[in-house]
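heads up, no residue letters with this:
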């Protein structure tokens, strides 16, 4: 076999033996929602937000597994949602930490094989299979895929009590699933937390890796306030009409 053919076979074998793992972080308290229950359990079309999130990943590939990071006191609720999805054999629950960084780290501790790892906010419940697949494909090529959309509002930077306008064409709003090869992501989290770690991309960058953006999806909103839930209902209604 020629060298080029051998390389193709090796890449094909590597690609098809990489596990797909989604670390779904759902540790929110719901304070900004003014709700009595954590926001990931609020209902959207009669199903918890977390149900929709899990559904999107589980139905993108049959061979994708999920590590669901939850507060320990909400494990039973999480198990009930997983049972409703008939996915108990594909979802592993683990306890969240005191910060997002620690929660993600707890999830990554369960990854022991070469994988493409998606880290996703549990309340980004409208994530599409198309975005998930595009993140996967780019990560295989480039090592990472961080979804981002262009800013649509005017942007001002505030520093030391003063502010100035900046070109919004140079601004990107970051989303999830932030996706990486496990050989990039898992070692990157083997460090103490720093205030500059606002997401997985900043942790990976601190390890010396270059992070690559990918076009996100404006429908991929994060539910943090009551108005977001109304917008999500409208988006779901528009999708169902197509």
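Perfect, thanks for sending it. This is a predicted model, so every value here is computed, not measured.

Only C-alpha atoms from now on, for both contacts and neighbour counts.
Will do.

what's the span of stretch 96-111, first residue to last?
Chord length of stretch 96-111, first to last residue, is 16 Å (CA to CA, to the nearest Å).

and if you look at stretch 159-176?
Using CA to CA, the end-to-end distance of stretch 159-176 comes to 27 Å.

here comes the other one, which I'd like you to weigh against the first:
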């Protein structure tokens, strides 16, 4: 099969890290909380660099956190190459800023939550491979629990096999991303897949991992310590 852009395309990763620490009950933004001796965000960047030494990594942070991040890199001797981009008011605007920092006209771009440090490089690789041929690759996992739909009149059971839990990374052709993110922000844009879908593109799902947790609560932090234990 002939690939749409040939066998080699430049690859970019936009790591969005704009969380606070409110649900973690911490004054420190959660991406900077240490797990097994390293800030969470550093674990995430290590996974992406393990995928490829040529991957161009873009970290999107609030402007108020950039100096602190740079100081953490110095104190930990963290030398993984990456560029810093100022975040926006919402996740949509932060990803948009990351995209605007890319000067290339073609390539593949993956977007990942900075506080998902337990990401397997093989899943990152799968995302890029599938996005190359399908145009998109959105990581997801099946539901393990029963679900019910709740409305003012009551609730009813739903078939959980008809649903998926969506994760990151989410990988797309750069041109599609650029086109989709020219739209104005809408509240239902909770991830890149929802933006691309609204722009008329088909979303292709790939298999993720239950270990690929988004660290949001103190319980998540304890699981991350287990999963990231060398």
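Sure thing, it's come through. As the structure is a prediction and not an experimental result, all values here were calculated from the model.

Mind checking the TM-score on these two?
Put the two chains on top of each other and the TM-score (TM-score structural alignment, normalised by the length of structure 2) is 0.94; 227 aligned residues with a CA RMSD of 1.6 Å.

residue boundaries of the helices in structure 1?
For structure 1, the helices defined by DSSP state H occupy 3-17, 49-58, 75-84, 100-108, 129-142, 182-188, 200-206, 226-240.

so what corresponds to residue 44 of structure 2 in structure 1?
Structural alignment (TM-score structural alignment) places residue 44 of structure 2 against residue 53 in structure 1.

who touches the nearest residue to its match once chain neighbours are set aside in this structure?
Closest residue to residue 53 of structure 1 apart from its sequence neighbours, by CA to CA, 6 or more residues apart in numbering: residue 125 at 4.3 Å. Going by CA atoms under 8 Å, 6 or more residues apart in numbering, residue 125 of structure 1 touches 49-53, 220-223.

Quick check: residue 125 of structure 1 vs residue 171 of structure 1, distance?
From residue 125 of structure 1 over to residue 171 of structure 1 (counting by CA to CA), the distance is 24 Å.

Check the burial of the alignment partner in structure 2 of residue 234 of structure 1 by counting its neighbours.
The alignment partner of residue 234 of structure 1 in structure 2, by TM-score structural alignment, is residue 226. For residue 226 of structure 2, the count of nearby residues is 11 (other CA atoms under 10 Å).

same thing with residue 227 of structure 2?
Neighbour tally, residue 227 of structure 2, other CA under 10 Å: 14.

ok, now which ones touch it?
Contact analysis of residue 227 of structure 2 by CA under 8 Å, 6+ apart lists 118, 211.

With residue 67 of structure 2 as the reference, measure out to it.
According to CA to CA, residue 227 of structure 2 and residue 67 of structure 2 sit 29 Å apart.

do the same with residue 34 of structure 2
In terms of CA to CA, residue 34 of structure 2 sits 17 Å off from residue 67 of structure 2.

got it, and residue 3 of structure 2?
Plainly put, residue 3 of structure 2 is 42 Å away from residue 67 of structure 2 if you go by CA to CA.

what's the answer for residue 142 of structure 2, then?
Distance from residue 142 of structure 2 to residue 67 of structure 2, by CA to CA: 39 Å.

hang on, the earlier thing: for residue 34 and residue 67 of structure 2, indicate the residue with more neighbours.
Neighbours per residue, other CA under 10 Å: of residue 34 of structure 2 and residue 67, the larger number sits with residue 34, 15 against 10.

Tell me the counterpart of the more buried one in structure 1.
Under the pairing rule here (TM-score structural alignment), the equivalent of residue 34 of structure 2 within structure 1 is residue 43.

Would you mark the buried spots in stretch 78-88 of structure 2?
82, 84-88 (16 or more other CA atoms under 10 Å).

from the residues you listed, which is closest to residue 122 of structure 2?
Nearest to residue 122 of structure 2 among the buried residues of stretch 78-88 of structure 2, counting by CA to CA, is residue 82 at 20.5 Å.

Which residue in structure 1 aligns with residue 174 of structure 2?
Mapped onto structure 1 by TM-score structural alignment, residue 174 of structure 2 lines up with residue 182.

Now for that match, how many residues are close by?
Residue 182 of structure 1: 24 neighbours (other CA under 10 Å).

That one touches residue 118, doesn't it?
No - in this structure residue 182 of structure 1 lies outside contact range of residue 118 using CA atoms under 8 Å: 9.5 Å.

counterpart of residue 203 of structure 1 in structure 2?
Under the alignment (TM-score structural alignment), residue 203 of structure 1 pairs with residue 195 in structure 2.

neighbours around that match, how many?
Residue 195 of structure 2 has 22 neighbouring residues, counting by other CA under 10 Å.

Same question for residue 59 of structure 2.
24.

that older thread, how close does the match of residue 174 of structure 2 sit to residue 139 of structure 1?
Per CA to CA, residue 182 of structure 1 is found 10 Å from residue 139 of structure 1.

got it, and residue 34 of structure 1?
Distance from residue 34 of structure 1 to residue 139 of structure 1, by CA to CA: 37 Å.

Counting neighbours, go ahead and name the busier of these two.
Each of residue 34 of structure 1 and residue 139 has its neighbours counted (other CA under 10 Å); residue 139 has more, 22 against 13.

what does that one align to in structure 2?
Counting by TM-score structural alignment, residue 139 of structure 1 corresponds to residue 131 in structure 2.

I'd say that match and residue 171 touch.
Yes - at 6.0 Å, residue 131 of structure 2 counts as touching residue 171 under the criterion of CA under 8 Å.

Quickly list what's touching both of those two.
Common contacts of residue 131 of structure 2 and residue 171 (CA under 8 Å, 6+ apart): 108, 137.

on that earlier part again, now do the shared contacts for residue 182 and residue 139 of structure 1.
residue 116.
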